[in-house]
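Engineer: task: produce atomic coordinates for the following.
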Amino acid sequence: MADEEVKLHGMWGSLFSKRVEMALKLKGVPYQYIEEDLTNKSPDLLKYNPIHKKVPVLIHRRNPIIESHVILEYIDETWKTGYPLLPEDPYERSMARFWARFVDEKCLPSTWKAACSEGEEREKFTEEVHGHLKMLEEQLRGKRFFGGDAVGFLDICASFVAYWILVKQEAAGAEFLTESKFPALWRWGEEFKGCAVIKETLPDRARLLASLKAYLEIMKAPK
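Structural biologist: This is a model prediction of the structure:
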């Protein structure tokens, strides 16, 4: 039925879009993917997400759902059978939500600031990044994945740390995450990226690297 069709408006390199793709694939939910050009946004994207005008947007039962965390929870609550994304225990669920917000509100901004800066300013922001990563490292103590023995909500939300941050540090000529500094995060990241569904969903590394280098050049150019 048309009302049951699932569509995803996304962008090839967006970690937020990729989160949703990972969740849909882990759940085994068929969907139609619609690639968006964020320099020339489609009328549908502007119609479905008039507030932020960003990807991802999930369409289900003709209703748009926006923001990756919200979409992941919607997917978990709508397709309850099969693969669970969030833990059943209320406290563990709240902690998964907390640390997912920590990634977006702390790790992402500080990493961008460090990548876009130079000299002493970069050192300052890199120390900030390391402090955030150390906190995430502690959350992995004694665990295979953040939620236990299988990839879950927080692992998907932290995929930035497993993949994008490594490409970003190469693009910037910086050092944010290394195996020697953060062995638990490194081990987790390698195992996370080794999962078949995750591996097939991650964007092409060479293309992502070129895109990030170009973006950083623009950001660093004299205004």
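Engineer: only C-alpha atoms from now on, for both contacts and neighbour counts.
Structural biologist: Noted.
Engineer: can you give me the helices for the protein?
Structural biologist: Remark: helices assigned in the chain by DSSP state H are 15-27, 43-48, 68-78, 90-102, 108-116, 119-139, 153-157, 159, 165-172, 183-194, 196-201, 205-220.
Engineer: among the ones you listed, show me which one is buried the most.
Structural biologist: helix 153-157 (a mean of 25; mean count of other C-alpha atoms under 10 Å).
Engineer: sequence B follows; please return its structure for comparison with A:
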Amino acid sequence: MAENQGEVKLLGVRGSPFVCRVVIALKLKGIEYEFIEENLGNKSDLLLKYNPIHKKVPVLVHNEKPVSESLIIVEYIEEAFKGNPILPTEPYQRALARFWSKFIDDKVFAAVRKAVFTLDEVEREKGVEESLEALQFLENELKSKFFGGDEIGFLDIAATIIAYWVPIFQEVTGLQIFTSDKFPKLYNWSQELINHPIIKESLPPREPLLAFFKGRIEALSASK
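Structural biologist: Purely as a prediction, here's the structure:
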């Protein structure tokens, strides 16, 4: 246990890429925590108490003080607990890591969601195009083994969603967005990332996720 870490709880669901970011950060820092599994169809009083505004997971509760939103939680973990730095020390590099992490949520994941979960053919095509364009920016930005250099950093944690969840979406839908021939550097990075021991033990099992998203796509198609 990290020295003087206090009581740490994480409210989440196992299959969420946003919850997974927090799990990775906690494990990289060597922080012991209690995981409280939420049912988003029937939100607990605890979740409503700790995140009354968004009523969403993840929520980190440190000594009874709640922090919400995955990237904000990862930054909080970096500042509240010593050892294994996640963000770069140099201010400009820190700013870049924050910028690209926000880019992943606002541009990459938003576009991929549009491509995967939109029934309208034109909108789906638009989502695919936007995904490819956004991923190309990240391909150009990747200069070493990880975005954090030789070690996993803030941007790598944010981008786990690309390395692990996007290939699952592709398998379910048959879309070809993130492939080794289109994005060779990003693809190699993704393999390094998901095979890193800490990341590997933090990721939710693949088969239940495949089944879950297959069910969601089928339900969407049935509601046409």
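Engineer: TM-score for this pair?
Structural biologist: Once superposed, the chains reach a TM-score of 0.95 (TM-score structural alignment, normalised by the length of structure 1), with 220 aligned residues with a C-alpha RMSD of 1.5 Å.
Engineer: picking up where we left off before, would CSV of the helices of structure 1 with distance to Arg62 of structure 1 be doable?
Structural biologist: Shown next, in CSV, are the helices of structure 1 (distance: least, C-alpha to C-alpha, whole Å):
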stretch, distance to Arg62 of structure 1
helix 15-27, 17
helix 43-48, 10
helix 68-78, 14
helix 90-102, 27
helix 108-116, 32
helix 119-139, 37
helix 153-157, 25
helix 159, 29
helix 165-172, 35
helix 183-194, 33
helix 196-201, 25
helix 205-220, 32
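Engineer: closest to Pro56 of structure 1 out of those helices?
Structural biologist: Taking C-alpha to C-alpha, helix 15-27 is the member of those nearest to Pro56 of structure 1, at 4.9 Å.
Engineer: nearest to Lys7 of structure 1 among the helices of structure 1 would be which one?
Structural biologist: Here helix 15-27 is closest among those (C-alpha to C-alpha), at 10.6 Å.
Engineer: which residue in structure 1 aligns with Glu78 of structure 2?
Structural biologist: Aligned by TM-score structural alignment, Glu78 of structure 2 pairs with Asp76 of structure 1.
Engineer: what is the neighbour count of the closest residue to that match other than its chain neighbours?
Structural biologist: In this structure, Asp76 of structure 1 finds its nearest non-sequential neighbour in Leu85, 6.0 Å apart by C-alpha to C-alpha, 6 or more residues apart in numbering. Each residue near Leu85 of structure 1 was counted by other C-alpha atoms under 10 Å, and the total is 24.
Engineer: who's in contact with Leu85 of structure 1?
Structural biologist: Going by C-alpha atoms under 8 Å, 6 or more residues apart in numbering, Leu85 of structure 1 touches Ala23, Asp76, Val151, Gly152, Phe153.
Engineer: and for Asn188 of structure 2?
Structural biologist: Ser180 are the contacts of Asn188 of structure 2 under C-alpha under 8 Å, 6+ apart.
Engineer: quick check: it vs Lys214 of structure 2, distance?
Structural biologist: 26 Å (C-alpha to C-alpha, to the nearest Å).
Engineer: now Glu34 of structure 2
Structural biologist: From Glu34 of structure 2 to Lys214 of structure 2 the distance is 30 Å (C-alpha to C-alpha).
Engineer: kindly report the same for Glu64 of structure 2.
Structural biologist: 37 Å.
Engineer: do the same with Ala80 of structure 2
Structural biologist: 39 Å.
Engineer: ok, for the aligned residue in structure 1 for Leu142 of structure 2, nearest residue in space, not its chain neighbours?
Structural biologist: Counting by TM-score structural alignment, Leu142 of structure 2 lines up with Leu140 in structure 1. Closest residue to Leu140 of structure 1 apart from its sequence neighbours, by C-alpha to C-alpha, 6+ apart: Phe146 at 5.7 Å.
Engineer: again, but for His62 of structure 2
Structural biologist: With C-alpha to C-alpha, 6+ apart as the criterion, His62 of structure 2 has its nearest non-adjacent residue at 4.6 Å, and that residue is Val8.
Engineer: pull the number of nearby residues for that neighbour.
Structural biologist: A count of nearby residues for Val8 of structure 2, using other C-alpha under 10 Å, gives 18.
Engineer: tell me the residue in structure 1 aligned with it.
Structural biologist: Val8 of structure 2 maps onto Val6 in structure 1, by TM-score structural alignment.
Engineer: so what's that match up against?
Structural biologist: Contacts of Val6 of structure 1 by C-alpha under 8 Å, 6+ apart are Pro30, Tyr31, Gln32, Leu58, Ile59, His60, Arg61.
Engineer: now do the contacts for the match of Glu78 of structure 2.
Structural biologist: Counting by C-alpha under 8 Å, 6+ apart, Asp76 of structure 1 has contacts Pro84, Leu85, Leu86.
Engineer: tell me how far the residue nearest to Asp76 of structure 1 lies from Ala174 of structure 1.
Structural biologist: 33 Å.
Engineer: now Ala158 of structure 1
Structural biologist: In terms of C-alpha to C-alpha, Ala158 of structure 1 sits 20 Å off from Ala174 of structure 1.
Engineer: for Arg144 of structure 1, same thing?
Structural biologist: In this view, Arg144 of structure 1 and Ala174 of structure 1 are 28 Å apart by C-alpha to C-alpha.
Engineer: swap in Ile71 of structure 1?
Structural biologist: Taking C-alpha to C-alpha, one finds Ile71 of structure 1 at 32 Å from Ala174 of structure 1.
Engineer: give me the more crowded residue out of Ala158 and Ala174 of structure 1.
Structural biologist: Ala158 (23 against 17).
Engineer: wait, isn't that one in contact with Phe98?
Structural biologist: No. Using C-alpha atoms under 8 Å as the test, Ala158 of structure 1 is too far from Phe98 to be in contact (11.8 Å).
Engineer: I appreciate the help and will end here.
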